[in-house]
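Q: model this:
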Amino acid sequence: MLLLLASTLSASRPARAEDPLARDVNGLTFDQFIQKTLDDYGVPGAVVVVVSDKGTEFLKGYGVRRRGETALVDGDTRFQIASMSKFIAATAVGALVDRGVVSWDAPVTTFSPDTVLAEPYATQNVTLRDFFAHRTGLPAYTDDLLPQLEFSFDELLHRARFQPFDHSFRSRWAYSNYGIFLGQYSAARAAGMSPPQVLSSTMLEPLGMTRSGPVQAELFKDDNRATAHNIDGTVMPYENVDKFSGAGAIVSTGHDIARWMTMLLAQGTFEGKPVLSKDTVTEIFAASMVQGPGGPLNDPNDSAGLGCESYHFLRWRVIEKNGALNGMRTIVTLVPERDIGIAIFANKQMTVFPEAVRAEFLERVLAPSGRDLQKQIHEEQKGWFALLDVPKPPPDAKPLSRDLDAFAGPFVSPLYGSLTVVRNGESLAVKVGAHDYPGQLTHWSADSFLITFENPDVPPGLLTFAFKEGNPRATGFDGSRVPNVYTTSYGHFDRAQ
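A: Just a heads-up that it's a prediction; the model follows:
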């Protein structure tokens, strides 16, 4: 029976008759809604925390840490919080802004001259606001192979100059994990710290987030951690993105994240002590770049803040950041005008369970939207799962006209370093970087192959090999995206001499 029961961890304040979370809506309290939704989406375990500017209002674990076992999720269960880390990273850098170490709007070159981008104008003018609002010109959803290649922080900073832009500086929003890392590391260098040290010393430690940490190793300090689960419920490997630090590496718990949320809702103060200035909290929440339609009501002016986004739900402005890593989903949502917020962590791949719980919360504490948001989010689940689909070759694909040996051999890119194409019988594989990170090549059409990796968060891409007349071996290849699916371009590689 324990597997069917949620583990109640704390209800910091007794339920009141006027409490919207205790109110019966469609026959369910909020607690009952969460349990039903957990079951509906087949999520093994989750934690939900609601806070105000005064502290924790509701905190409860649901389900199990690992499917098939009896250990329950509770408020101290460690989760990888994925891209929610970006929001915390922005607040950590905000503490450096308050100290006068860096500025949101001064050119980064004034305090980190080694931060160089591919475009000289961008190098001279890029700011921390540009990096944290995803408006630098770096390509969207690319470079996620880099943290798997075991480069040092300095090497990752150096290689940024080799990443071509695919749109003009500040011309539009384009989500970039690499960009968040570059902003965080530039600020860290100015402070004489490493990226993890910035997260710990300016935010996690001052807030007493004792079961949180800036690197994956925090997960393994004891057994109370959430296991990553795939779509089918099977266990999958944890993803390590420590090299991109605040872009996705933070580990936290329900109890700990409540402290950080309370600080933000209290305009930078926690337990009577200032952690951030009110002005810095305002700057982090401020709209710095329009993203396009977003939020549960598809606000046409959903905007990027610093490490977060904002949209309107009816008449209220909402601040939010979600996240996804292998087998993990997270979301944090704040309504500053109402001094209330919610965070949801779940241990299942690409589930929309967090969005479903968040939408129910907003309708209960603000007002009904007039839409069937649960049906809408349920339909969106297919799109989330589709992000993991491997593209199929086009129906008019041209046959392979060369022996596979023509494609084999060593290649090199200034951005990614070495890549070796290896023939395995009638197939091709790749080994990337000094530590031979593995991938596969599948024939696409003519001299093009689709490159894929076991880690689903490293997106596929097309590689089109080039040949010179009289030379039976490929002289290099160019990367490109597959239109209308989640893929990336791996740029240009030359055959190594």
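
Q: Please count neighbours and contacts with C-alpha atoms only from this point.
A: Fine.

Q: and the next element down the chain from the helix or strand hosting residue 303?
A: Assigned by DSSP states H and E, residue 303 falls within strand 299-304. With elements assigned by DSSP H and E, the helix or strand that comes after strand 299-304 is strand 309-313.

Q: so how far is that next one from its chain's centroid?
A: Chain-centre distance of strand 309-313: 18 Å, with Cα atoms, centre = their mean, to the nearest Å.

Q: Alongside the first, I'd like the structure of this one:
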Amino acid sequence: MIDLNVKPVKARPFVILALMLLVPLGVPASETPGESAPLDPSAFSDVMIPEGRVEAAVGQLDAMAEAALETTGVPGMAIAVVHRDRVVYLKGFGLRSLDGEARVDDETVFQLASLSKPVAATVVAAAIDRTHGERAGLAWDDPIVRHLPDFALNDPAITSRVTIADLFAHRSGLPDHAGDLLESIGYGRAEILSRLRFYPLAPFRASYAYTNFGLTAAAEAVARAEGTSWERLSQELLYSPLGMTSTSSRFADFISAPNHAIGHVRRDGVWVVTPEVREPDAQSPAGGVSSSASDMAQWLRLVLGEGMLEGKPVIGAQALARIHAPNLMSSPLHGPSSRPSFYGLGLGVSVDSAGRVRWSHSGAFLLGASTTLAMLPSESLGIVILTNGQPVGAPEGVAAGFLELVETGEIRHDWPALFGGAIARLYAETTAFAETPSAPAPARPLDVYVGRYANDLYGPAVVEATDAGLVLRLGPSPIALPMSHFDGDAFTFRPIGEDALGVSGAVFGFDDERAASLQIEYLDEEGLGTFRR
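A: So this is what the prediction gives:
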């Protein structure tokens, strides 16, 4: 999901207006027995959807999906649409892998990436509902340390107050994507969560920043309270009750599934099978779920049905409703006429151009997955799209075009191009080391750089000299990263893994004849990337 930090909105001046909108003129706010519920003008849209419009839009999905694959080159896609508690569309397109001929179908298992977050939110809602009324029951507003006593952030006062809901809403003050780079260099879940305390914090509950490992910490707290692992809890409370037989929160289950889609990346304009399959177990609640379009259709039915499936309650409506209640603005206003977007608990919440509430989320792995879902709760309509290619806007473009067809009867915008351009800009390589100087200063003798450096957040960095030059080793199980001379005491290397967006600089600092520090560019986004000998 594309999210940017924003400042909070103060709602107090609008309280009276909001109350007026919630109570229709001439209709009492309360109802007596036998009366129908009062109408809610805030739920109205003046852009009506006539009968048959959804069916007509569904009828164009085959062509839209095939065009998206043809235009972008993404190998495979699966789509599910739910309307009024019925699965009205379920289909796969393209190939599971470019190395074979197996086709994608509605049971093909894809990595969900960040669609795991709304799925995880429903697991937490189910756990809260199950313990409702118990003396030690769970609640969205439980402090994390009540269930995960070793958890800590940079400020002890915030550590004691931050709740499950705060971390699912990305409003703890942790920086954007805090912990992701730790995962990329090989740390596991427990170690990453223990290192969140080293990050500086923005204002608590007043700033939005999207974090995989903040949400993961909240999920871990819930699992700890339930006396089980997150993976087992998800299976017990959600996947099994919904009959989601292809869904798992374990990477091993995904990779062993006979009918799974392998990831693909684009290299020099050509799509190839990913050289490294994304293994997201460390952030399983935030990005580690794998599922099929068929299974995700059941999840859509559950959420749109307010916790009901096949006429039976699965999750209490009250616990579930918290996930789509807005908390903070999640994207900036671009002018006085732009509409704000908000974030609930693991789910995006907005009002679309037709005046309807829309719930949505996207997921992406640079190593080969791109997914999206969108729901119009007023129409009991939802769509989920799964693909096995790196993010280029394909699923978002199809989903946006489908909903525009539903609401207006035509596609008025080139959604694939709009989303493709936005995503390309988001993932554009940004480095001060892209172009080699025309006359670089020579390096010092390599042995003055060699040594072991340390960083509170990232741990050790070891620099070694080999016959081919310097090698950098990062993380708990160090992988050799060859370094190339750039200019003077500056070198470059190519990071690997999910966060590898190109070349990174590595600059040595000196107090005397031997290097005393090493500043690594791609680890320095929060000013935390300096290692000291």
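
Q: helix/strand/coil for the residue nearest the centre of the second structure?
A: Geometric centre of the second structure, nearest residue: residue 114, 3.0 Å, by Cα atoms, centre = their mean. Secondary structure for residue 114 of the second structure, judged by DSSP: H, G, I helix; E, B strand; the rest coil, is helix.

Q: Counterpart of residue 462 of the second structure over in the first structure?
A: When the first structure is aligned by TM-score structural alignment, residue 462 of the second structure is paired with residue 420.

Q: Report how many residues lie close to that match.
A: Around residue 420 of the first structure there are 20 other residues, counting by other Cα atoms under 10 Å.

Q: From residue 159 of the first structure, how far off is it?
A: 19 Å (Cα to Cα, to the nearest Å).

Q: Wasn't the match of residue 462 of the second structure part of a strand?
A: Yes - judged by three-state DSSP, residue 420 of the first structure forms part of a strand.

Q: so what's it up against?
A: Taking Cα atoms under 8 Å, 6 or more residues apart in numbering, we find residue 420 of the first structure in contact with 408-411, 430-432.

Q: Same question for residue 265 of the first structure.
A: The contact partners of residue 265 of the first structure, taken as Cα under 8 Å, 6+ apart, are 52-53, 334, 336, 339-341.

Q: closest to residue 202 of the first structure among those residues?
A: Nearest to residue 202 of the first structure among those: residue 53, at 20.1 Å, using Cα to Cα.

Q: distance of the closest one from residue 269 of the first structure?
A: Distance from residue 53 of the first structure to residue 269 of the first structure, counting by Cα to Cα: 9 Å.

Q: rewinding a little: run the contacts of residue 420 of the first structure past the second structure and keep the common ones.
A: Retained in the second structure by both residues aligned by TM-score structural alignment, their matches' Cα atoms under 8 Å are the following of these: 408-411, 430-432.

Q: any chance of those residues in TSV, plus neighbour count?
A: Listed next are these as TSV, based on neighbours: other Cα atoms under 10 Å:
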residue	neighbour count
408	18
409	17
410	19
411	21
430	22
431	17
432	22
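
Q: Sitting in strands, which of these do you find?
A: Using DSSP state E to define strands, the subset of these located there is 409-411, 430-432.

Q: Please identify which of the residues you listed is nearest to residue 100 of the first structure.
A: Using Cα to Cα, those come closest to residue 100 of the first structure at residue 432, 40.5 Å.

Q: Return the residue of the second structure aligned against the closest one.
A: Matched to the second structure by TM-score structural alignment, residue 432 of the first structure sits across from residue 474.

Q: give me every residue that touches the residue nearest to that match when sequence neighbours are not counted.
A: Spatially, and ignoring its direct neighbours in sequence, residue 474 of the second structure is nearest to residue 461 (4.9 Å; Cα to Cα, 6 or more residues apart in numbering). By Cα under 8 Å, 6+ apart, the residues touching residue 461 of the second structure are 452-455, 472-475, 531.

Q: Name the nearest of these relative to residue 179 of the second structure.
A: Proximity of these to residue 179 of the second structure (Cα to Cα) peaks at residue 475, which lies at 12.9 Å.

Q: Now for the nearest residue to that closest one once chain neighbours are set aside, how many residues are close by?
A: Nearest non-adjacent residue to residue 475 of the second structure, counting by Cα to Cα, 6+ apart: residue 185, 5.0 Å away. Residues within reach of residue 185 of the second structure, counting by other Cα under 10 Å, total 21.

Q: And the one 4 residues further on, by the same measure?
A: Residue 189 of the second structure has 20 neighbouring residues, counting by other Cα under 10 Å.

Q: gap between it and residue 220 of the second structure?
A: 10 Å.

Q: same check, this time on residue 248 of the second structure
A: Taken as Cα to Cα, the span from residue 248 of the second structure to residue 220 of the second structure is 16 Å.

Q: got the contact list for the spatially closest residue to residue 443 of the second structure that is not a sequence neighbour?
A: Once flanking residues are discounted, residue 443 of the second structure sits nearest to residue 488: 4.8 Å by Cα to Cα, 6+ apart. Counting by Cα under 8 Å, 6+ apart, residue 488 of the second structure touches 440-444.

Q: Just the closest of those to residue 416 of the second structure, please.
A: Nearest to residue 416 of the second structure among these, with distances taken as Cα to Cα, is residue 440, at 42.5 Å.

Q: The closest residue to that closest one other than its chain neighbours and residue 444 of the second structure: what is the separation?
A: Spatial nearest neighbour of residue 440 of the second structure, excluding adjacent residues (Cα to Cα, 6+ apart): residue 487 at 4.7 Å. As judged by Cα to Cα, residue 487 of the second structure and residue 444 of the second structure stand 11 Å apart.

Q: Before I go, just wanted to say thanks for your time.
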